[in-house]
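> Can you look at this prediction? I've put the sequence above it.
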Amino acid sequence: MPRRHLHMTGADGAALSAALRDLRTRLGVPQDFPPEVRAEAERAAKAPRPPAPNAPDVLDATDLALFTIDPPTSTDLDQAMHLARRPGGGFRVHYAIADVAAFVTPGGALDAEAHRRVTTLYFPDGRVPLHPPVLSEGAASLLPGQTCPALLWRLDLDADGRVVSTEVRRALVRSRAKLDYEGVQKMIDGGTAEEPLALLKDIGALREALETERGGISLNVPEQEVVEQDGTYTLVYRAPLPADGWNAQISLMTGMAAADLMIASGTGILRTLPSAPDGAVGRLRRAAQALRIDWPHHVPYAQLVRSLDPHLPAHAAFLQECTALLRGAGYTAFTNGEVPSPALHAAVAAPYAHCTAPLRRLVDRYSGELCLAAVAGTAAPEWAVAALATLPKEMADGTRLANAVERGCVDLVEAALLKDRVGETFEATVIDVKDHEPTVGTVHLEDPAVVGRVESPAAPLPLGSRIRVTLTSADPATAAGVLFTVA
């Protein structure tokens, strides 16, 4: 799909800002932090909590030349890495994760507010953070040149990229550089990246090969992004770069290692996804046939997905259909060795846990603490174990809200872009058709960069085909998004 920038006028921006305020109210999005939460965060930023008395000594790892990879404007930096070759072959990955538990006292006002918010929410006109900015964008963030507490993972890999040993402990770290995806891609492609960064491609590619081998999938689906630029809003399609995938593999690898540690210890919380329901893969094969995508029976699903080009309309439509296999993810907690069976995440094709984004996601603070205890061979903190009874529901509720915010924001921007063009006809590609209602589906417009609902008065929608559609409604005040009918 194209990456097309669309600029709104100042008047549109003002109207959209009002609609976004209404969206916050309608969804019950938290507002400013209460005074007692801000005060506790200010105190914690100046004096992080020391580790528990029986915890291993904090490692001074400030000499490790870590770097972060994030969008250019990000300041809530959860992860920093350093990559190296091991003597005798293989690789060593150091992966530092912000130590939020060093700043949040269990049972305090800050902790209670984090449980109320659950996750950071992103709007075009600003984020609604999980923690006060003095922590999430300040003392707890792995900003370059700042010494701060972290959970430092050390993952040793063999020459094929398989993890052969895992260690995690509390440490003091200092990142050296804040990099972004496009810059990383240019340096690696141009051969100017130094080895700790250049190895991201080598390790990422090996991990991608292992993912395919075990039957895991990573869908390379272009996403709509809403960004603010020069006081107005822009809606763009962004197809992930290879560097996005390599970076994601480091996080996935750490999440898999965390799951293994918690399963071995008998206490933890996993990110789980059930296998696709009966008939789902058969439906995908029918979709591939309709889209004229060659899918030989001997080719595994994961291998086919990796061969597709998301810039081709038919391939993009098929990838959109594939997202149906990824629905139903949740969180599963366990204690006393009662590990659920199966304990897999179907898309990862292995046990997996969220542990690499504690500044932005509540559960990661808890999984980090459980992993520290598992490695040290000590009992997990009581506050962490007690939270496992309610965390799955809290995370499910928070995820639903985050999804509603994301879709609501895109709907509003689309409607604002098109509100003066009702009645116009556009070229579009059908990227989804409802199973039991084939006259209803989703279309992708190349110009403007919009994905919207479409209805056909009579004939079923032709999945993957280009059609002409007429815009029948677009009102940012109603939060209904945009609606097209087949012309």
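Arrived safely, thanks for sending.
> hey, let's count contacts and neighbours off CA atoms from now on
OK.
> separation between Leu418 and Asp432?
According to Cα to Cα, to the nearest Å, Leu418 and Asp432 sit 21 Å apart.
> These two: who's more crowded?
More neighbours surround Asp432 than the other of Leu418 and Asp432, with 24 against 20 (other Cα atoms under 10 Å).
> Helix, strand, or coil at that one?
Put simply, Asp432 is strand when judged by DSSP: H, G, I helix; E, B strand; the rest coil.
> What residues does the closest residue in space to Gly245 that isn't next to it in sequence make contact with?
In this structure, Gly245 finds its nearest non-sequential neighbour in Gly204, 7.2 Å apart by Cα to Cα, 6 or more residues apart in numbering. Contacts for Gly204 (Cα atoms under 8 Å, 6 or more residues apart in numbering) come out as Gly245, Trp246, Asn247, Gln249, Ile250.
> and the residues you listed as a markdown table, adding distance to Glu208, secondary structure and neighbour count?
Supplementary listing: the contacts of Gly204 in a markdown table, determined by distance: Cα to Cα, whole Å; DSSP: H, G, I helix; E, B strand; the rest coil; neighbours: other Cα atoms under 10 Å:
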| residue | distance to Glu208 | secondary structure | neighbour count |
| --- | --- | --- | --- |
| Gly245 | 8 | helix | 19 |
| Trp246 | 8 | helix | 21 |
| Asn247 | 11 | helix | 19 |
| Gln249 | 7 | helix | 21 |
| Ile250 | 10 | helix | 21 |
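> Out of these, which is nearest to Val413?
Gly245 (27.4 Å; Cα to Cα).
> Roughly how far does the closest one sit from Ala205?
Plainly put, Gly245 is 9 Å away from Ala205 if you go by Cα to Cα.
> Would you agree Ala449 is in contact with Arg238?
No - with contact defined as Cα atoms under 8 Å, Ala449 does not count as touching Arg238 (10.5 Å).
> More neighbours: which of those two?
Just comparing Ala449 and Arg238: by other Cα under 10 Å the higher neighbour count belongs to Ala449, 20 against 15.
> distance of that one from Ala11?
Look at Ala449 and Ala11: by Cα to Cα, they are 20 Å apart.
> try this one next to it:
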Amino acid sequence: MPRAAVPPGAAGAPMVDAVRIPRATISPTRTGVLPPPRPPPARHGPLYSGPAPRDVRSPGRQPGRPAAALGAGGASNPGASYRRPPRPYQGYYQGGAAAEGGRGSYAQSWGAPARYAQRRSSSPAAAEPAEAVRGAGGARGSVAAGAASSRGAGRGAYGSGYHQYGSRQYGSGSNGYGYGHGHGSYNGGGGLYYGPNGPASPATQARALHVARQQWTAAARLRLHAAKGSGGSASAAPGALAAGCLVEFERNDKGVLGLVAGPDGKKNWFVVDTTGRRSSIAPKQVSLLLPGSGYTDSDVASFAAAAEGADLSLLEIAWEIALESDGPLELSELASLLYDDTSPRSLYVTYRMLQRDGLYFKQTGKSSTTAPTFSPRRAEDVAQLRRQAEEAEAARQAAEGWRQAVAAARNARTRAQQPSGEAWATGPFAHRIAAIRAVAVCNPAASSGPAVDEPTLKLALESMQLAGAGSRADPDAAAGFLTELGVLRRHEPLALLRRGVALGADAEEERQAAALLAAPPPDPDANSRLDLTALPVFTIDDATTTEVDDGLSVERLPGGRGVRLWVHVADPTRWIQPGSSLDLNGRRRSRTLYLPWGSVPMFPRALAEGPFSLRAGEVCDALSVGVELLPDGSLQRPTVAPSRVRVSHKLTYEAADAALAEAEAAEAWRAAEGAAAGAEEPVGGLEAAVAADLLELRRAALKRRAYRESRGCIEIPLPEAKIHVPYSHLDRARPGVTISRISQWESASRSLVAEMMILAGEAVGTIGSEASLPLPYRSQDTPDLPPAHLLAAIPEGPCRGFALKRCMTRSSVASAPSPHASLALDAYVQFTSPIRRYSDFMAHANLKAWLRGEAPPFSGSTINAVSEAAAEAGRELGAAERESENYWAAEYMRLNSEAELPATFLGWQREELRLAAFLLENQGLEAVVRLPPGTAGEALAPGDRAVLGVSEANPAAGFFRLFVAGWTSGGAAKGDEEAEEEGEEVEVVGEGAGGGEVVEVVQG
């Protein structure tokens, strides 16, 4: 009859109109989007045929087999019938699970004690239980009655142990089916309860699942109890091997299912695995021998498929039950617990589950004569293993994510498509990037620089191996890998980083600098500062200079008494107190580091380029040195005082040279013509009065040089090479590198500035000496120069400068004055660069304290100790600067490999080794090269000129290789043709020949 006509609770009526549909992803502990219900089963065919374990209430069935077929209306059911007498399990009854056609009906099964549903049918079978039922208060299992047909598939109250209700109206008849196969609803499987109006509420489903688990667990306990003592049906005894047996054997530390094909000699056996591969195995390789024989290849495939599809989540429930047993469990006991079945298929599925997931059970027994046994792990061990497994899985996923991120960065077509260095450093793989970077910037061969500990090295190596970046984690390999990812730029200054040179202030320094800017400290010299803001002040620097620490002024004295020259120096001690954190950090750095692409300031850049600097158009605090010159150029009445100045003219060296040249030409024309200068006539782009001050400074500089020459100063007129590359080009494949020749002897403004700086240093040295004030006095011993006639034979300019430089001695710093030979001064203090040189900062601090009548903050012993440390740090910084310059010089040569380079032979560095020093004329770059044996050495003389070419350049190693394309002048020119025929190369073996000091004049 139609469902609506059956009264609730009447015989034949469903107790609950719901159907359970398995879903492998639903569990009581999980939430998610529920899928739509599956359609009802087909009219003919199995209810379920997947690889999941069998139904608990069909004891003779194998996993994955259909329970029964669907009865056809009014016809006999073509499906199988399972008839088995009831077996008591402490008040539970095992239902038979059969349906045969005809117009049969099943009654409700409900309550306790158990009642039986009587089957009426034309079949000769006697009445048998149709559903398993609980005692009083138990769950309800129903089979619907219908006018057409009915079926009971053995899926009642227990079903597979997971659902309560199993009935639903279907078609014109009523087919009762409880779809509970798969064991999924409790733990990682899945099932959904549907009523007349769709899915049941979440609360109903959760309750149903809870009850289902309790029911399955109770039944499983009974099965385990029954299985205990019954003995196992599987063995691993090699002696039982025979053709047609099914075994699992070990191959490459993995279990493989195979069919024994026959013996291989006296001891071994041939087996065929699921792929058809034939192998010879020894008996000791067999880990499981399944009972029975006569297996076929199809059994191998079906057993393997069933094991592969097994629900491993069932092991947790089995483990909870097994904890109540004493001693280890045999494989057959576990199979009975899980599936109520000890058939070979169930045994293998169980064994494979235990091997795949060792979380809950450990194998405790296996020998040549016994079957494997398994013991449940302790709860605390399971918790620990679960944590370890979760950690391992998280690590696996993280490693896979790392591989994918590296692959994406490698596959990017441009740098812009790659993650930035900051993104790498702050992203999910920051720890891996940090470890590889630590290796990239370490330098095990250096005396200083960052070190790498063992865990960091291990992580770096692991990360590079995961990314397929080789099997080594040395600095060069790590740097190359990071460059490939875009973490490091193509031209990252690795030489500096490997020396431990920080490329900027740290966060704490930046915070302190910001605090100073926000709240400037009190100025202890506020009341004593001279107001010199009415004087025009010139600053003359390179166009790229950002730390402006000196300016120049001319004060015309009243009554025609001449002029007073002023050198105004930035006053960072106005902001930083000796002993403060910023002071100590500056002391550690010792000076600003100048590099082809920029600088690393001694103090935080916000301060060094901000209030410390003499900025154009602003009133700035300064420490000013004023002097008057006697007719011979010596100093008269030097003074020093805190001041306030305003920079009125910010000039580059090129602009100052042009202005001086025009002013000198105009003055020479007026002198020749006897004309007076126009009061308002501009000169070199400057007002007439300003140009006059600039010209006055030039005349004073010439007078000072003449004075020092008269005292025996030593000048080394060698040009410098200024290598420059824009900072933004450090990641370019072809950066814009330039090398320019710079010489103070070839630039009027550079010579002017140099002389004024020396003048200020002498004035401070004189003041400090007379006051017995401890200052960082710089001195130099008298060098051992070549005889005058030999020097006179060397051409003036770079060639003579090269000869003199090789004779010079190093300068030193001490707290008491001593003569400086090359400058020809009795006392000299470097004073004009306190922003970028710490010795100058100390001089400022002591001078200002002396002017205030206070004790100097730096004692003589402190000055000596700090100067010694600064000298050591300076050597390290100098080496870092040279490495950077060598890198970019080699990069310049690489980019200009086809260029012809005019060069001047300066002299022999080591004639016995044929090491010659050349000056690249356009670049101002010195290179020591090895001349080939065919060169007419006896004909070479300083000043001979050649054309060199580039044959090789290796920026990473900091060297380039040149060859002599020809000689263009001098005695060696006659051998030019012979040299070209030989076509030999010359090798650059070093740069900057000579170990002497570069005179302070060039320091400015």
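Good, I have the coordinates. All of these numbers come straight from a predicted model, not from anything done at the bench.
> in the first structure, which spans are helices?
Ranges of helices within the first structure are 10-27, 35-46, 109-117, 133-134, 181-190, 195-214, 242-265, 280-290, 301-306, 313-322, 362-376, 382-387, 391-418, based on DSSP state H.
> Longest strand in the first structure, please.
Taking DSSP state E as the criterion, the first structure has its longest strand at strand 163-179.
> so where is it in the second structure?
Counting by TM-score structural alignment, strand 163-179 of the first structure pairs with residues 635-651 of the second structure.
> What lies in contact with the matching stretch?
525, 528-541, 551, 568, 614-630, 763-764, 767, 848, 851.
> same thing with stretch 273-282 of the first structure?
Outside stretch 273-282 of the first structure, the residues touching it (Cα under 8 Å, 6+ apart) are Leu325, Leu326, Arg327, Gly328, Ala329, Gly330, Leu344, His345, Ala346, Ala347.
> The fifth one pairs with which position in the second structure?
Alignment note (TM-score structural alignment): Ala329 of the first structure maps to Ser811 of the second structure.
> From Tyr777 of the second structure, how far off is its match?
Computed as Cα to Cα, the Ser811 of the second structure to Tyr777 of the second structure distance reads 10 Å.
> cool, and Glu755 of the second structure?
Applying Cα to Cα to Glu755 of the second structure and Tyr777 of the second structure gives a distance of 18 Å.
> before we move on, back to that, spatially nearest residue to the match of Ala329 of the first structure, not counting backbone neighbours?
Gln780 (4.5 Å).
> Tell me if I am right that Ala398 of the second structure is in a helix.
Yes - the assignment for Ala398 of the second structure is a helix, going by three-state DSSP.
> If you tally nearby residues, what's the number for it?
Residues near Ala398 of the second structure, counting by other Cα under 10 Å, number 14.
> I'd like to know how far it sits from Arg432 of the second structure.
Taking Cα to Cα as the measure, Ala398 of the second structure falls 11 Å from Arg432 of the second structure.
> that older thread, mind checking what the residue nearest to Gly245 of the first structure lines up with in the second structure?
So, by TM-score structural alignment, Gly204 of the first structure is matched to Ala701.
> where's Thr968 of the second structure, which helix or strand?
Assigned by DSSP states H and E, Thr968 of the second structure belongs to strand 959-969.
> list the helices and strands that strand packs on?
helix 860-895, strand 945-954, helix 976-982, strand 985-990 (3 or more Cα pairs under 8 Å, 6 or more residues apart in numbering; DSSP states H and E).
> what's that strand in contact with?
Here strand 959-969 of the second structure makes contact (Cα under 8 Å, 6+ apart) with 886-887, 889-890, 893, 929, 944-954, 973, 975-977, 979-980, 984-990.
> Repeat that for stretch 512-519 of the second structure.
If you take Cα under 8 Å, 6+ apart as the criterion, stretch 512-519 of the second structure is touched by Trp575, Leu582, Pro604, Ala606, Leu607.
> Please name the nearest non-neighbouring residue to Ala98 of the first structure.
That would be Ala150: by Cα to Cα, 6+ apart, it lies 4.6 Å from Ala98 of the first structure.
> That neighbour -> the second structure?
Using TM-score structural alignment, Ala150 of the first structure sits opposite Ala622 in the second structure.
> So its match versus Glu609 of the second structure, what's the distance?
From Ala622 of the second structure to Glu609 of the second structure the distance is 15 Å (Cα to Cα).
> next one: Ser818 of the second structure
34 Å.
> Kindly report the same for Gly421 of the second structure.
Gly421 of the second structure is 26 Å from Glu609 of the second structure, by Cα to Cα.
> swap in Ala656 of the second structure?
For Ala656 of the second structure, the distance to Glu609 of the second structure (Cα to Cα) stands at 22 Å.
> Other residues contacting stretch 91-99 of the first structure?
Residues outside stretch 91-99 of the first structure that contact it (Cα under 8 Å, 6+ apart): 77-86, 140-142, 149-159, 161, 170, 173, 203, 356-359, 365.
> if you set the cut-off to 7 Å instead, what comes out?
78-86, 140-142, 149-158, 356, 358 (Cα atoms under 7 Å, 6 or more residues apart in numbering).
> hang on, the earlier thing: tell me which of Ser811 and Tyr777 of the second structure has more neighbours.
When neighbours are counted by other Cα under 10 Å, Ser811 of the second structure and Tyr777 differ, and Tyr777 comes out ahead with 29 against 17.
> Please list all residues in contact with the more buried one.
Gly765, Val813, Ala814, Ser815, Ala816, Pro817, Ala827, Tyr828, Val829.
> any idea how far Thr862 of the second structure is from the fourth one?
Per Cα to Cα, Ser815 of the second structure is found 9 Å from Thr862 of the second structure.
> Ok, Glu977 of the second structure next?
Relative to Thr862 of the second structure, and taking Cα to Cα, Glu977 of the second structure is found at 62 Å.
> Please apply the same query to Leu461 of the second structure.
46 Å.
> try Asp621 of the second structure
Asp621 of the second structure is 27 Å from Thr862 of the second structure, by Cα to Cα.
> what about the two, which has more around it?
Comparing Asp621 of the second structure with Thr862 by other Cα under 10 Å, the one with more neighbours is Asp621, at 27 against 13.
> Which residue, neighbours along the chain excluded, lies closest to that one?
Nearest residue to Asp621 of the second structure, sequence neighbours excluded (Cα to Cα, 6+ apart): Arg644, at 4.8 Å.
> Near that neighbour, how many residues? Count them for me, please.
As a burial measure, Arg644 of the second structure scores 21 neighbours (other Cα under 10 Å).
> What of Pro133 of the first structure?
Residues near Pro133 of the first structure, counting by other Cα under 10 Å: 20.
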